[in-house]
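Visitor: here is my input; please provide its structure:
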Amino acid sequence: MHVSHPRKGDRRAGPGAGSRTRSGVGWKRWIAPAAAVGLLVSALSAGPALAQSSAGQAAADRGKPVPAGCPWMDTSKSPEKRAQLLLAASTLDQKLRWLDEQAANNPTQTTFNGVTYPAQVPCTPTVAYADGPDYVRGPNGVTIFPAQLALASSWSTELATAKGKAQADEAFRAGRNGLLSPQITSARTVLDGRITDSFGEDSLLSGDLAAAQTTGIQDGNADEPVMSVLKHYVANEQELDRQTSSSNLDGRTLREVYDLAFQIAVSKGNPAGVMCSYNQVNGVYACENPILNNLLKAGGWSGYVVSDFGSVHSTAPSLNAGLDQELNRPIYYTPANIRAAIDNGSTSMAQVDSAASRVVTAYIKTGLFDHPLPATPAASVTNAANQKVAEQIAEQGSVLLKNDGGILPLTKKAKTVAVIGPTASKQATNGVSAATVCAIKNFGPPTACPNVVAPLDALTERAAKAGATVAFDNGADPAAAAAAAAKADVAVVFGYEIQGEGADRTSLSLDGNGDALIAAVAAANPNTVVVLETGSATDMPWLSAVKGVIQAWYPGEQGGTALARLIYGDANFSGKLPITFPKSLADTPTNTPAQYPGLVNGSPTRPAGDKSIRQVSYSEGLAVGYKWYESKGIEPLFPFGHGLSYSSFEYSKLQLAPAVINKANKSLKVSFTVKNTSSTAGSTTPQVYLTLPASTGEPGDRLVSFDTVTLKPGESKRLTVTIDPNAVDRPLSYYSTAANAWVTDPGTYGIAVGDSSKASLSATFTVNR
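Guide: Model (predicted):
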């Protein structure tokens, strides 16, 4: 199975790049030449923070003098014992401070939104949260990383760890030691406004990348401790009416599709906290739903649960269900409300003590008690090392969807290049520029990227080195853009759409008349390459008329540099789609109004003044993402896992051992050979899919392993993957609501291996009872 361990030195591009393979039960590292691996290694190791393990830091902290009257500051004691000592010295109202974010995180303040608490016990830290799936939101002078969907397209746990480390470094120096990140959704609908803030449609890919990013955040900088708060739990799959909608689904779908990625992430990454979501789940708000205790905490995770801002709707029901902390100001978790709930018996002191203990223990475990925030936060925290990580994500996260006739990489034959479209330039056209699509929109106007490297500037500089010239047209007039394209050897046209928190998309079309612009350019120049800067899938009505398509997502501030390197072949494409691209909305799993957007009193449109809960039917069940398209026989525009390269790869010699799995022999070894059949060194991501017997009712295949192998021209590697039935993602099992357990049926199982969900090799094995 794929394990989220950081692996230093993955360059993944160009001649001389290293390789890695799997053999036996785990992946073995093949060391690449220093010149090939230097970029990511420097990004991982550079910066002001010393990279130590949590255990190493704990050892370094031992022996520190314990402040008088603060026995919970004795670092020789366990976090649990320290929390116990602190709470034993606390009054009830001091305990209740931990149950509200503002009161917990501001120990010297006593009044919050008109609610007064006593002063907190001494020797407690200032804690400051920042939102931050893609970058540290709030402070100025931070690195703007590409959107999470770009990171997901790299399929690289190493890169996810590097990003988490870089984010945490910047957060701490900017005066923040809690990151509300990473975010998981299941990409149930490609219209979801925040799909770009997450890792796509597959539970294993999402869970592994979230765990890796969490590891980078919490363990990457020992002297700059930052907590990770995973969000939003659970079945939070649309922005429309997110506070007034109910995600209605059966128990098996909840466990296998929407809960599983969180289970993987908390098991492998152990985030300090998890944030519950706005929506209801089967008619009960997520933050007061028994799923918090029954699912999230039942697996042994011991962190704390914090609400989203304004997602709490009760006091005792929320506390009893497992909500430990109310985000922002106290509303339902005020001392008066909780004291009244204790007095009337609707909750208990034991619940209060448990909640406070989980919060305090998480803060201590993460290092917040022992490493205070800087007295004066830095005005600017970005640096060259973190910018390199941003560039690396943009490079490895860009996906080459189409490359007919080898139009890319551009060669010296392309003497003139027309660059077209407003998002290619720093100069705004009708309010749109390269900065507009740098990152996801976070309410209001799009994020400003003051240090964005515009594709036009990077391409112009790189073209000059190839002896070529670049002409730019902003695309405001498609006829003028077509005329500019007609004069060039190659046209590179940029299309965009803007989305983010607060609203869903309403179509798969590009914004700014982008589809018409691309069609006009393609009609004028047969050598047209499209660069898409979007947060989700688009339908591409012009696809057959263009030779090349690059999915760049929201590429962050270093996106222009990465695109120029890719387009000119200084780097090789290796990105793979983390979501399926449909041909039309009619082909998607949520193609009825009851499924999306859901119904308000039987209507998809909410009447003015109606505050009823929108009922969203998850009637597609398990058939989400690529499982839907495979089980329904629907051909997508581009399948999950798809992504081309300047190299070509051949898969062969698939073998499974043993042929029969029983009680005495539970693991399965999947071996296959990957060969680079081209003259260009490159990387590919072998993907292993498993099909359950028909008796299980499981639709399509499921991803059970992935990782990247880098091969020189003509080089081949024999890879072996071990499938462990008892791994956290339960690859051979389905969830039985009748048995309330994961169950493995006897029968014939299928294995498929390839470079997308349209895998090229297949074989079967048998599971005996």
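
Visitor: going by C-alpha atoms from here, please, whenever you check contacts or count neighbours.
Guide: Will do.

Visitor: which stretches of the stretch 501-650 of the chain form strands?
Guide: Applying DSSP state E, counting those that start in this stretch to the stretch 501-650 of the chain gives strands spanning 528-533, 548-551, 614-617, 649-657.

Visitor: E395 reaches F573, doesn't it?
Guide: Yes: with contact defined as Cα atoms under 8 Å, E395 reaches F573; the gap is 7.5 Å.

Visitor: shared neighbours, these two?
Guide: Both E395 and F573 are contacted by L566, under the criterion Cα atoms under 8 Å, 6 or more residues apart in numbering.

Visitor: need the strands of the stretch 501-650 of the chain in TSV (columns: mean neighbour count and distance to N289).
Guide: Listed next are the strands of the stretch 501-650 of the chain as TSV, based on neighbours: other Cα atoms under 10 Å; distance: least, Cα to Cα, whole Å:
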stretch	mean neighbour count	distance to N289
strand 528-533	26	38
strand 548-551	24	38
strand 614-617	24	17
strand 649-657	17	43
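
Visitor: helices of the stretch 1-150 of the chain, start to end?
Guide: All helices of the stretch 1-150 of the chain, identified by DSSP state H, counting those that start in this stretch, fall at 34-45, 54-61, 79-88, 92-97, 101-105, 148-154.

Visitor: just the stretch 201-350 of the chain next, same as before
Guide: 203-219, 251-253, 260-269, 291, 316-321, 335-343, 349-366.

Visitor: who touches the second one?
Guide: Under the contact criterion Cα under 8 Å, 6+ apart, helix 251-253 has outside partners 621-622, 734-737.

Visitor: now the second one, please; I'll put the structures next to each other:
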Amino acid sequence: MTLITNSKNFDVESLIKELTLEEKVKLISGVDFWHTAKIERLGIPKIRVSDGPNGIRGTKFFNGVPAGCFPCGTGLAATFNKDLLFEAGQLMGEEAKAKAVHVILGPTCNIQRSPLGGRGFESYSPDPVLSGFASAAIISGIQDKKIAATLKHFVCNDIETERSSINSIVTQRALREVYLLPFQIAIRDSNPISLMTSYNKVNGEHVSNSKYLIEEILRDEWKWQGATMSDWYGLYSLKESIDAGLDLEMPGPPKMRKYDSVQHAVNSKEIHLKILNKRVENVLKLIKYSLNSGINENDPETSSNNTPITSLKLREIASESIVLLKNDNNLLPLKPADKIAIFGPNAKFASYCGGGSASLLSYYSTTPYDGIKSKADIIPEYTLGAAAHKMLPGLGTQLKRDDGSVGFTMKIYLKPRDYQGDRNFVEQLNLNSSYMHMVDYYNSKILENDLIFYADIEGYFTPEEDGEYEFGVAVVGTALIFVDETLVVDNKTKQIFGNTFFNQGSIEEKGRIVLSKDKTYKIRIEFSSGKTSILTKGLDPGNYGGGGIRIGAIKVFDPLAEIAKAVEIAKKNDKVIIVSGTNLEFETESLDREDMKLPGYQDQLIEAIVAANKNTIVVNQSGTPVEMPWIEKIPAVLQAWFAGNEGGNAIADVLYGDVNPSGKLSITFPIRLQDNPTYFNFNSNNGQVLYGEDVYVDYRFYEKIDRPVLFPFGHGLSYSNFTYDNLVLSINESSDLLIAKFELKNNSDRSGKEVAQLYVSQQKPSITRPIKELKNFIKVSLKAGETKKIEIKTSLKYATSFFDEYYNDWCSESGTYNVIIGKSTENIQLVESFQLKETKHWSGL
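Guide: Below you'll find the predicted structure:
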């Protein structure tokens, strides 16, 4: 028997022969939230997986090791820079090594059918080609560092409402041309080692049970041989999922693949041993690949990658993601001597990531206010202007400990505060996060106590102003908030279910108290773990673990009076910056957005400020589109996404021209929510969602019905001016190659980058097709006055084909096609046509 120490002596076939049935069953499910099973007898190590899409969290939702945070998916795609995305993937690989993570659960390449999708920010684009190329570049970068990437969520995981049961009803053509295509491109170009199935059903069948999707398309047609895993708690069967090709149930301990159940199914010949062995084989291949990373299963999680080099790369990526939407009269870039006022909910709040699996504790965060302040000669004036929060702003960083440090203490006991004897102290934690999801909080003492524990959370709060303050708490468990021993919030004796903590928690209960400026108050919160609450009856304790608590506080203010205050400040300054947007409360996993509007009084603030100062600049931070009813009045607008650790600095770099903006919109911004193609069918109708727009997603829809938009797909301005000329096409059907050659010139005195977008349109198709479709793009750096000869290559069959439902394969139809080179879908620069002489059908990659 050979013990496994590295990939070279890891013989998968030999190992399968040596494994007992019990050991095989262990390997096809996780042992906990983040690890596969270890088979010590044969030296098979456990491997570690971790979220995610915009940063590597590690193994902790609660009190984790800080990590680097990248821009959100839509922001990464907005760079339109494959080389930079490859470098982003490499940095993700380095971050994974710091967290001793073998497998990254990302990238996410689902399609934003609607601006309201809760995880829309996490995906790259509603365009399958941009999404596919972005995914491939990041996967290639991750795997360049010998870390396995996990392409997710396969497939049609495009709505969060009832996501574990929702049935996505979609035509085969739309499934192929829009929803499967980004996976197809990513597998073709980067061969991800792993793939995660989605929670939902597609046409009546859960994807994790679908032999059609996993075996027939993914493995037989695309010839992909990696490992498949379920989304967390996203496995719904035993035999069906094993037969369908789902290799690994996550997390563990398993709900479906328990030894007794699998043993019975194998012994009764319900599950064929050959099929079970194939599932084991794919998991072993994943483990074998992971040994190349050099990570030992006992390596600690660290923040060792928090270096100046990491910060610079994150700043570069964030800067290239920012899109200059509007810049009338060259109001931007700013000058350091400009006297500036700054308002808005995201000005002094670092909205660096969305919610759910994509959220993490970052190394640090930078705010737009601090970034701008660092470049301005005069310290900018500030007031909030308008708030944007569903729940009260986090209390954690508003508190201080006894030693004056920012945050609070959490003392954990096995007995409640009113217990008369020894409370059995467990440990003390020093924290500053207002959101404590203790699903993965483990301590040997509380495990022995059946996950029941009690915590005293204590810190000191010093108000900056006299007035009434509102405190709030949401829990999985129970909680009471005391201010100087006065009970202010009761979320224990009265509790109402809400949508907090992945729909496991209560609503936020609130209470108010009058406080005095500069007086220090002791805040004490009594928290009891998940099992102490009546709300958790009937819920799976594997989902909520130790429970969770989220604490918040804010001074109560009159929104209109706050706007009036901002207006008076705006009148005294040369220019005004409003940092608007959403945050991780509004754009988050497990919850779809209610509308496309800026939360709170932000629209009123913007209207009032621009009326007082015409030199108003709006910097919007959101992961997906927002309505902008004031757009005609505002001369300059930036879309800055959730931009990661370095978001505040990157915004300032672009505002002041230290970075010439080069981002392009990865998604269309419609004028109103009602204008988007899914307005009537982005919802659950008794557990079903109809993909009624078919292949007409995003710009395909707006162009087909000639509906105006706020800003088109691919749009983005620069401080430079670029011109295109002399398009020449080269077509080679035998080598499947389409080459577009043209000249690109920078007609300005400033170096910059331009994204040239290649679209293809069929002139007289035999079926109804979109006006044009993106097929490739290139980002080019040009010095002031420089001209470059540009060449964009793409697959001819991918560029010309539609999915033919009659033949059940792809069809590249004879006829005349236009190649369209543009700055966006609406800003077309060059057009040239070519002929295909012969119709061809094809399948595979």
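
Visitor: by neighbours, which of the contacts of helix 251-253 of structure 1 wins?
Guide: Highest neighbour count within the contacts of helix 251-253 of structure 1: L622, with 22 neighbours (other Cα atoms under 10 Å).

Visitor: aligned counterpart of that residue in structure 2, please.
Guide: By TM-score structural alignment, L622 of structure 1 lines up with V695 in structure 2.

Visitor: ok, Q218 of structure 1 next?
Guide: With TM-score structural alignment as the criterion, Q218 of structure 1 lines up with Q143 in structure 2.

Visitor: and its match, what is it in contact with?
Guide: Taking Cα under 8 Å, 6+ apart as the test, what Q143 of structure 2 contacts is 89-90, 93, 149, 192.

Visitor: between these, which is closest to D260 of structure 2?
Guide: Comparing the contacts of Q143 of structure 2 against D260 of structure 2 with Cα to Cα places A149 closest, at 31.9 Å.

Visitor: skip the chain neighbours and tell me the closest residue to the closest one.
Guide: Closest residue in space to A149 of structure 2, ignoring its immediate chain neighbours: I104 at 5.1 Å, by Cα to Cα, 6 or more residues apart in numbering.

Visitor: who's in contact with the one you found?
Guide: Listed by Cα under 8 Å, 6+ apart, the contact set of I104 of structure 2 reads 49-52, 56, 96, 147-150.

Visitor: and the match of L622 of structure 1, what is it in contact with?
Guide: Applying Cα under 8 Å, 6+ apart, the residues near V695 of structure 2 are 173-174, 177-178, 770.

Visitor: and for L85 of structure 2?
Guide: 76, 134, 137-138, 141.

Visitor: repeat that for A564 of structure 1.
Guide: A564 of structure 1 is in contact with 455, 458-459, 462, counting by Cα under 8 Å, 6+ apart.

Visitor: out of the helices of the stretch 1-150 of structure 1, deepest packed?
Guide: Compared across these, helix 148-154 shows the largest average neighbour count, a mean of 30 (mean count of other Cα atoms under 10 Å).

Visitor: could you tell me where the helix or strand that it is followed by falls in structure 2?
Guide: Using DSSP states H and E, the helix or strand that follows helix 148-154 of structure 1 in sequence is helix 157-173. Mapped onto structure 2 using TM-score structural alignment, helix 157-173 of structure 1 covers residues 82-98.

Visitor: so stretch 512-528 of structure 2 matches what in structure 1?
Guide: Per TM-score structural alignment, stretch 512-528 of structure 2 has no counterpart in structure 1.

Visitor: counterpart of S165 of structure 2 over in structure 1?
Guide: So, by TM-score structural alignment, S165 of structure 2 is matched to T244.

Visitor: I'd say its match and G283 touch.
Guide: No: T244 of structure 1 lies out of contact with G283 (Cα under 8 Å); the separation is 10.3 Å.

Visitor: identify the contacts common to the two.
Guide: In contact with both T244 of structure 1 and G283: no residue, using Cα under 8 Å, 6+ apart.

Visitor: so what's S507 of structure 1 closest to, chain neighbours aside?
Guide: The shortest distance from S507 of structure 1 to any residue other than its chain neighbours is 7.2 Å, reached at L191 (Cα to Cα, 6+ apart).

Visitor: separation between the match of Q218 of structure 1 and K8 of structure 2?
Guide: Remark: distance between Q143 of structure 2 and K8 of structure 2 (Cα to Cα, to the nearest Å) = 18 Å.

Visitor: in contact with the corresponding residue of structure 2 for G200 of structure 1, which residues are there?
Guide: In structure 2, the residue paired with G200 of structure 1 according to TM-score structural alignment is S125. Going by Cα under 8 Å, 6+ apart, S125 of structure 2 touches 73-74, 77, 109-112, 131, 666-667.
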